[in-house]
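Peer 1: Got a sequence here, can you model it:
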Amino acid sequence: MKPAVDPATPAVRYVEIDESRAGQRLDNFLIATLKGVPKSHIYRILRKGEVRVNKGRARPDYRLEAGDVVRIPPLRQSPPKLDSAEAAEGFAWLLPRILYEDDDLMVVNKPAGLAVHAGSGVAVGLIEALRGLRPEAPFLDLAHRLDRDTSGCLLLAKTRPALLALHRLLREGDMEKRYLALVAGTWRGGQREVDVALEKNRPRSGERMVEVSETGKQATSLFVPHQRYGSATLMEIRLLTGRTHQARVHAAHLGHPIAGDDKYGDREFNRRLHKLGLRRLFLHAARLRFAHPVSGDKMDLEAPLPDELSGVLAKL
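Peer 2: Here you go, the predicted structure:
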């Protein structure tokens, strides 16, 4: 007697790889495709040979080619937390914040307070919301990230080849990222380059912190003063590398922490700015400059300083 088939368990799937997935590692393809399946289980079925490429076994690091057929065995998948309609509900206001869009990429003026992706208690981030608003888009992914409390230019890819090309630009330092930040104190002199390695750690509280460390990853920032306000300076910060919290930690390392920074900042300075109406981190991704990953055209995109930040400057 055959065992009853559990309707919650899908049948064997055969997926033909198209150009958008060509070049991707097999394990990464499975992780992206099998939402809700633990990574440990994905590597287990790979080791056991239950996943086949063109009817043969394949290693996790096998690079998929266009036309490959991947056999995916029956697997239980956790239901998605939100479907597209649910994710989009209440986020239509994001659409007018799209600064630029074509067939390959999108640039969004992200507001402060919105996480770029779900996780750590966040049910829907910007990327989930945009996927819900654009259910017809076959591919949409973050090319880089911004902290939840940072506003401004956020770059997304609409095809996998574009994503890989944008990652290459970021990795090789061929994308210019300029931020505006209000920092504590009067800046002396002109522009200054900071080349100080950074390392992530988790203190006893469990909160992720980044600190200056000789054993960390190389990080370089260029600080250019724009306007001095006595006890504060409006600064342009150009990130020449893309480390977590780089602008915030480098600013604090120089003795000029960013206003509103409750992790690396100055409490007394933050208290004074709070009285002037600052209710967030004064860090804004103002400009992105790069070569378009497909056409090669020069892209120069800007996000204006939000009213809640320009209003604070007006009071200084």
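Peer 1: Going by C-alpha atoms from here, please, whenever you check contacts or count neighbours.
Peer 2: Will do.
Peer 1: what's the nearest residue to H144 if we skip its chain neighbours?
Peer 2: L155 (6.4 Å; C-alpha to C-alpha, 6 or more residues apart in numbering).
Peer 1: Quick check: which element contains the residue minimising distance to the centre of the chain?
Peer 2: A centroid search over the chain (C-alpha atoms, centre = their mean) returns R145, at 2.1 Å, as the residue closest to the centre. Using DSSP states H and E, R145 sits in no helix or strand.
Peer 1: So it is in contact with G152, correct?
Peer 2: No. R145 lies out of contact with G152 (C-alpha atoms under 8 Å); the separation is 10.8 Å.
Peer 1: Give me the secondary structure label for R131.
Peer 2: helix (DSSP: H, G, I helix; E, B strand; the rest coil).
Peer 1: if I pick it, what's in contact with it?
Peer 2: Each residue near R131 by C-alpha atoms under 8 Å, 6 or more residues apart in numbering is listed here: 84, 87-88, 137, 140.
Peer 1: Check P203 too.
Peer 2: P203 touches M209, counting by C-alpha under 8 Å, 6+ apart.
Peer 1: what's the spacing between it and A247?
Peer 2: To A247, P203 is 20 Å away according to C-alpha to C-alpha, to the nearest Å.
Peer 1: now do K55
Peer 2: 49 Å.
Peer 1: between those two, who's got more neighbours?
Peer 2: A247 (24 against 11; other C-alpha atoms under 10 Å).
Peer 1: tell me which element the more buried one falls in.
Peer 2: Per DSSP H and E: helix 246-253 holds A247.
Peer 1: Give the other helices and strands that that helix contacts.
Peer 2: Here helix 246-253 touches strand 209-212, strand 220-228, strand 232-239, going by 3 or more C-alpha pairs under 8 Å, 6 or more residues apart in numbering; DSSP states H and E.
Peer 1: who wins for proximity to A32 among those?
Peer 2: A32 lies closest, by C-alpha to C-alpha, to one member of the helices and strands packed on helix 246-253: strand 209-212, at 28.1 Å.
Peer 1: those helices in the stretch 101-250 of the chain, which residues are they?
Peer 2: 126-133, 160-171, 246-253 (DSSP state H, counting those that start in this stretch).
Peer 1: Now the second one, please; I'll put the structures next to each other:
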Amino acid sequence: MADGRDVQWVEVGEGQSGQRVDNFLMARLKGVPRALVYRIVRKGEVRVNKKRVKVDHRLATGDLVRIPPLRVAPREAVKEVSEGLRNLLAGSVLVEGPDWLVINKPAGLAVHGGSGVKIGLIEALRQVREDLDFLELVHRLDRDTSGCLLLAKSRPALLALNDSLKKHQMDKQYLALVGGRWPARRDFVSARLERYELANGERRVRVDPAGKVARTRFAVREAFAGVTLVEAEPITGRTHQIRVHAAHAGHPLLGDDKYGTREGEAQARRLGLSRLFLHAASLTFPEPSSGRPVQIRAPLPEELEAALVRARAALA
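Peer 2: Just a heads-up that it's a prediction; the model follows:
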């Protein structure tokens, strides 16, 4: 697959000012894996104003970026977005502002490619939204989690939203179905989390006193026979935080193939669940340009709603 037979010189616009050169290249080199982008930058094939740069070099308005011709082996290339995925993503935008958008991420789709994933949500969206010169994730969701995902359409918006995230001005509310009866008195789970790898290279998270501080607020929304629907609000933003904290509290999420139990697997089958019951139901953040609060809600996917209907029927 060729991305151009001749060297390209691309001028950096105002919307790309401050962007890292690797992210600038990723947005323009369709089908090129990040590892190859890093390689051509290290080898000096990419130049900014005729000078060699590192991958973390920040661009400025008016910079001229040299992009070499590339040929990508089929096994390396990022997969072209399918028509089905293109239509799914186009119909998943919940709300779009002038410099941001919130998408209702489908479960089973990784937010970015890598580690064997040929195409992630961000790569697919960049193909779908060819009208945008800039598109970056503000935060992430686990591959198996659905719901509100915020993206920035300009560099200034990304910086403003990242700042809001760091200052805890962004609220994320999740809905999760957990095993057992969650005690109403348990408001918070505070347990340090540590990332580690299994022998096969799979990344996991566990509670460890030497890990990073992590805190999640839980609130009971609805109790059923043997399971509870809870609202979860991560105060910190650690990998798999809600899933590991719920399991640590003795109430693993239904459909969780990493931190669940056999009893939870049986409960999931009984309710017709074939996926993780974790959904980013709402997101509140300050609008980048005005600072006004924006709240977006994502409806529960049909499969999760159907599981709740079955759980309610079991009580009748």
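Peer 1: TM-score of the superposed pair?
Peer 2: The TM-score (TM-score structural alignment, normalised by the length of the first structure) is 0.85; 303 aligned residues with a C-alpha RMSD of 2.7 Å.
Peer 1: coming back round to it: return the set of buried residues in the helix holding A247 of the first structure.
Peer 2: Residues of helix 246-253 of the first structure classed as buried: 246-252 (neighbour count, 16 or more other C-alpha atoms under 10 Å).
Peer 1: Between the helices of the stretch 101-250 of the first structure, which one is closest to L301 of the first structure.
Peer 2: Here helix 160-171 is closest among the helices of the stretch 101-250 of the first structure (C-alpha to C-alpha), at 14.9 Å.
Peer 1: which residues in the second structure does that closest one align to?
Peer 2: Aligned using TM-score structural alignment, helix 160-171 of the first structure spans residues 155-166 in the second structure.
Peer 1: ok, average deviation of the matching stretch from the first structure?
Peer 2: Stretch 155-166 of the second structure, aligned to the first structure and superposed, deviates on average by 1.9 Å (mean C-alpha distance after the TM-score superposition for the first structure).
Peer 1: how close does the nearest residue to G36 of the first structure once chain neighbours are set aside sit to A165 of the first structure?
Peer 2: Among residues not flanking G36 of the first structure along the chain, S78 sits closest, at 4.6 Å (C-alpha to C-alpha, 6+ apart). S78 of the first structure is 32 Å from A165 of the first structure, where distance means C-alpha to C-alpha.
Peer 1: So which of these two has more stuff around it?
Peer 2: Counted by other C-alpha under 10 Å, S78 of the first structure and A165 do not tie: A165 has more neighbours, with 17 against 12.
Peer 1: so that one touches P293, yeah?
Peer 2: Yes. In this structure, A165 of the first structure is within contact of P293 by C-alpha under 8 Å, at 5.6 Å.
Peer 1: what sits in contact with each of those two?
Peer 2: Counting by C-alpha under 8 Å, 6+ apart, nothing touches both A165 of the first structure and P293.
Peer 1: quick one on the thing from earlier: still contacting in the second structure, which of the contacts of R131 of the first structure?
Peer 2: Contacts conserved in the second structure for these, using both residues aligned by TM-score structural alignment, their matches' C-alpha atoms under 8 Å: 137, 140.
Peer 1: For the contacts of R131 of the first structure, give me a markdown table that also has distance to V196 of the first structure and neighbour count.
Peer 2: Below are the contacts of R131 of the first structure laid out as a markdown table (distance: C-alpha to C-alpha, whole Å; neighbours: other C-alpha atoms under 10 Å):
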| residue | distance to V196 of the first structure | neighbour count |
| --- | --- | --- |
| S84 | 42 | 16 |
| A87 | 40 | 21 |
| A88 | 41 | 22 |
| A137 | 40 | 13 |
| L140 | 33 | 21 |
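Peer 1: Kindly confirm my reading that V309 of the second structure is in a helix.
Peer 2: Yes. V309 of the second structure sits within a helix when classified using three-state DSSP.
Peer 1: how close does it get to L271 of the second structure?
Peer 2: Applying C-alpha to C-alpha to V309 of the second structure and L271 of the second structure gives a distance of 9 Å.
Peer 1: Ok, A35 of the second structure next?
Peer 2: Taking C-alpha to C-alpha, one finds A35 of the second structure at 42 Å from L271 of the second structure.
Peer 1: Check L70 of the second structure too.
Peer 2: 50 Å.
Peer 1: can you pull out the strands in the stretch 51-200 of the first structure?
Peer 2: Remark: strands assigned in the stretch 51-200 of the first structure by DSSP state E, counting those that start in this stretch are 52-53, 69-72, 98-101, 105-110, 141-142, 151-157, 176-184, 192-195, 198-201.
Peer 1: closest to I17 of the first structure out of these?
Peer 2: Taking these one by one with C-alpha to C-alpha, strand 69-72 is closest: 6.3 Å.
Peer 1: Tell me the helices and strands packed up against the closest one.
Peer 2: By 3+ C-alpha pairs under 8 Å, 6+ apart, strand 69-72 of the first structure packs against strand 13-16, strand 52-53.
Peer 1: quick one: the longest one to the second structure mean distance?
Peer 2: In other words, strand 13-16 of the first structure. With mean C-alpha distance after the TM-score superposition for the first structure, strand 13-16 of the first structure averages 3.0 Å from its match.
Peer 1: ok, now the last one?
Peer 2: Here the mean offset of strand 52-53 of the first structure against the second structure after fitting is 4.5 Å, by mean C-alpha distance after the TM-score superposition for the first structure.
Peer 1: mind checking the end-to-end distance for stretch 55-70 of the first structure?
Peer 2: 8 Å.
Peer 1: Buried residues in that stretch, which are they?
Peer 2: Buried residues in stretch 55-70 of the first structure (16+ other C-alpha under 10 Å): 58-60, 63-65, 68-70.
Peer 1: Kindly report the same for stretch 194-208 of the second structure.
Peer 2: Neighbour-count burial for stretch 194-208 of the second structure [16+ other C-alpha under 10 Å]: 194, 205-207.
Peer 1: Then stretch 283-303 of the second structure?
Peer 2: 283-288, 296-298, 300.
Peer 1: Now check H248 of the second structure against the first structure: what is it aligned to?
Peer 2: By TM-score structural alignment, H248 of the second structure lines up with H253.
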